[in-house]
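> This is the structure alone, sequence omitted:
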């Protein structure tokens, strides 16, 4: 019995779990061989799953939707509480962009294929724009504040710690806060064939990330120090501030979460982000 977990620093639960041995002990009672595959870019998760490199992983809302649209066999396991991370759609303080509709004909930098694609889709839809009305510039998942500034775009979709880094370099203004656009949940999912063959290990994984989030909520200083040493950068102080307002917790897939994912999937299909319409619920069983 074994489990191979994909982990990257944009997903805090799996990242913390991979670095704190004591949190792994309950999981090892079910899956005696627990391994972690570490990488920096969460967008690699679905590829690693379908290639059999990892059994389970976690990302934001977008990757499992894209995977399902490509007929890849992934199964939802759990979701986190919403994460209203500091930041959102951000512009220079003197920018003429005041509303989401003002993004027409403008450029925006973000990590394409991450949860930020979902956030932009909501913004574009809400403003009554077409997807092509906004010029998208891809930026690395580990981009720092200076990388966003160097992108030379009219706006950025950025959250802490990069958002705090950007604020130290330039005067900026938030047009749409993160929580006004998306719930920004962590999504835990696995390779379908593995989940069906290893239900006990899949349940143990969900229990482990839930316990990790509970532990993290009570150990913010330790978590902040750990994350400051990751490829996401940031200082312990910046991380501590962001973590203090984080909504911790992992729960089973429910109707509300599936409705959020379906809404995103429908937007993606309408905007041509995914090749076909999907029924999200089909990946939850």
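In hand now; what should we look at? Just so it is clear, the structure is predicted and the values come from calculations on it, not from any experiment.

> contacts and neighbour counts: CA atoms only from here.
Will do.

> Once you drop chain neighbours, what's closest to residue 144?
The shortest distance from residue 144 to any non-neighbouring residue, by C-alpha to C-alpha, 6 or more residues apart in numbering, is to residue 162 (4.8 Å).

> can you tell me which residues contact the one you found?
Residue 162 makes contact with 143-145, 232, 234, according to C-alpha atoms under 8 Å, 6 or more residues apart in numbering.

> For the protein, just list every one of the helices.
12-19, 21-30, 45-50, 62-69, 115-127, 145-150, 162-169, 178-181, 192-197, 199-217, 220-228, 236-244, 255-271 (DSSP state H).

> Roughly how far does residue 176 sit from residue 132?
20 Å (C-alpha to C-alpha, to the nearest Å).

> So these two - more neighbours on which side?
Ranked by neighbour count (other C-alpha atoms under 10 Å), residue 176 and residue 132 place residue 176 first, with 19 against 12.

> can you count the residues close to the nearest residue to that one once chain neighbours are set aside?
Using C-alpha to C-alpha, 6+ apart and skipping the chain neighbours, the partner closest in space to residue 176 is residue 89 (5.2 Å). Look at residue 89: counted by other C-alpha under 10 Å, it has 24 neighbours.

> Contact partners for residue 89?
155-158, 174-178.

> would you list the residues you listed in a markdown table and tack on distance to residue 110?
Below are these laid out as a markdown table (distance: C-alpha to C-alpha, whole Å):
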| residue | distance to residue 110 |
| --- | --- |
| 155 | 9 |
| 156 | 6 |
| 157 | 5 |
| 158 | 7 |
| 174 | 15 |
| 175 | 15 |
| 176 | 14 |
| 177 | 15 |
| 178 | 13 |
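
> If we only consider those residues, which is nearest to residue 257?
residue 178 (17.2 Å; C-alpha to C-alpha).

> In addition, the following structure is provided for comparison:
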């Protein structure tokens, strides 16, 4: 039988795919366990270059790496104590917090609004957001692009109920978009860049001025409260690799393409739209995140309102 706790996590999209994780004790382990998403470029490069290992070794810590398909599963691993740290977009932490997950915001990457957009087929009659009224729009429910769609509609005098959402994971959404069973697709890079380059998809609007599209680094609450010096070292290592990527975007795209199987031009287009540089969480960024949480609560996309600052990393505590 599914209990209330499990049902809340399922409803929030935090438990997917029948994943199960062990919950090792933190007390007698000095292994920092990083969860990263499939195709997560900067962490892949950090892993290969051993930068983090060199920063944590003086603190007596080693590092392990585990790949996940998407943010919800990654946050599940943090919540269940099977990982300590990982990157996600804006929406998954809100859904997880609403479900009671024991995680905190540790850091973030700058807003990259051009990395997500509402797109249509190249020959679509849809030219403006207003043209979406009554149309079928594909998106990943509870994701960053869910917020972009809400903001774009409201900025153009429409409500969320004025479109017909088709809640689909990116691969399924791409298939629906290609065969014309949806009129538009709200999506992020690298799927966005791939649709532009391989399908000739046309951008109706991106996140500029509408949705910030901030990437967050989340940590389990125990690791944040007991080992803040480790988190600081981790963020410093990520910022270091981000600095290299900023100065070597084309080389990064070539190398990442060989590791992920994505075309180099897709990777390069996405990274060229990205702002980079890991930094500790701050009040201004959390205020922006609260706006998104309030919007999701208003639309009843999450089961209850949340106060984002309750999940902020309080350094030194």
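All right, it came through fine. What you see is a predicted model, and the numbers here were worked out from it, not measured in a lab.

> Nearest to residue 283 of the first structure, out of the helices of the first structure?
That would be helix 62-69 among the helices of the first structure, by C-alpha to C-alpha, at 7.4 Å.

> What are the contacting residues of that closest one?
Residues outside helix 62-69 of the first structure that contact it (C-alpha under 8 Å, 6+ apart) are 43, 45-46, 73-74, 113-118, 189, 261, 264-265, 274-278, 280, 283.

> and those, which are buried?
Buried residues within the contacts of helix 62-69 of the first structure, defined by neighbour count using 16 or more other C-alpha atoms under 10 Å: 43, 45-46, 73-74, 113-118, 189, 261, 264-265, 274, 276-278, 280, 283.

> Quick one: map the residue nearest to residue 144 of the first structure onto the second structure.
Superposed on the second structure with TM-score structural alignment, residue 162 of the first structure falls opposite residue 191.

> about what we covered before: any chance of JSON lines for the helices of the first structure, columns distance to residue 137 of the first structure?
Output for the helices of the first structure, formatted as JSON lines (distance: least, C-alpha to C-alpha, whole Å):
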{"stretch": "helix 12-19", "distance to residue 137 of the first structure": "25"}
{"stretch": "helix 21-30", "distance to residue 137 of the first structure": "38"}
{"stretch": "helix 45-50", "distance to residue 137 of the first structure": "21"}
{"stretch": "helix 62-69", "distance to residue 137 of the first structure": "17"}
{"stretch": "helix 115-127", "distance to residue 137 of the first structure": "11"}
{"stretch": "helix 145-150", "distance to residue 137 of the first structure": "10"}
{"stretch": "helix 162-169", "distance to residue 137 of the first structure": "16"}
{"stretch": "helix 178-181", "distance to residue 137 of the first structure": "19"}
{"stretch": "helix 192-197", "distance to residue 137 of the first structure": "32"}
{"stretch": "helix 199-217", "distance to residue 137 of the first structure": "32"}
{"stretch": "helix 220-228", "distance to residue 137 of the first structure": "26"}
{"stretch": "helix 236-244", "distance to residue 137 of the first structure": "26"}
{"stretch": "helix 255-271", "distance to residue 137 of the first structure": "17"}
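
> closest to residue 139 of the first structure out of these?
It's helix 145-150; of these, that one is closest to residue 139 of the first structure (C-alpha to C-alpha) at 7.6 Å.

> Check which residues of the closest one are buried.
145-149.

> The residue nearest to residue 176 of the first structure pairs with which position in the second structure?
The equivalent of residue 89 of the first structure in the second structure is residue 118 (alignment by TM-score structural alignment).

> Show me what residue 202 of the first structure lines up with in the second structure.
By TM-score structural alignment, residue 202 of the first structure lines up with residue 231.

> Could you report the separation of that match from residue 244 of the second structure?
20 Å.

> Looking at those two now, which is surrounded by more residues?
Each of residue 231 of the second structure and residue 244 has its neighbours counted (other C-alpha under 10 Å); residue 231 has more, 24 against 14.

> was I right about that one contacting residue 224?
Yes - the pair residue 231 of the second structure and residue 224 passes the contact test of C-alpha atoms under 8 Å, sitting 6.9 Å apart.

> number of nearby residues for residue 57 of the first structure?
Residue 57 of the first structure has 27 nearby residues by other C-alpha under 10 Å.

> go on, residue 138 of the first structure?
12.

> swap in residue 130 of the second structure?
The burial count for residue 130 of the second structure: 16, using other C-alpha under 10 Å.

> and the spatially most central residue of the first structure, what is it in contact with?
In the first structure, the centroid-proximal residue (C-alpha atoms, centre = their mean) is residue 60; its distance is 2.7 Å. Contacts for residue 60 of the first structure (C-alpha under 8 Å, 6+ apart) come out as 11, 114-115, 184-187.

> tell me the contacts of the spatially closest residue to residue 285 of the first structure that is not a sequence neighbour?
Spatial nearest neighbour of residue 285 of the first structure, chain neighbours left out: residue 75 (6.8 Å); criterion: C-alpha to C-alpha, 6+ apart. Under the criterion of C-alpha under 8 Å, 6+ apart, the neighbours of residue 75 of the first structure are 189-192, 195, 283-285.

> Of the residues you listed, which are still contacts in the second structure?
Listed in the original numbering, the contacts of residue 75 of the first structure still in contact in the second structure are 189-192, 195, 283-284 (both residues aligned by TM-score structural alignment, their matches' C-alpha atoms under 8 Å).

> Can you flag which of those belong to strands?
Among those, the members found in strands (DSSP state E) are 189-191.

> Go through those residues and name the one nearest residue 224 of the first structure.
residue 189 (25.3 Å).

> Aligned to that closest one, what sits in the second structure?
With TM-score structural alignment as the criterion, residue 189 of the first structure matches residue 218.

> just residue 123 of the first structure next, same as before
By TM-score structural alignment, residue 123 of the first structure lines up with residue 152.

> Excluding chain neighbours, what is closest to its match?
residue 210 (6.5 Å).

> Kindly report the same for residue 214 of the second structure.
residue 111 (4.4 Å).
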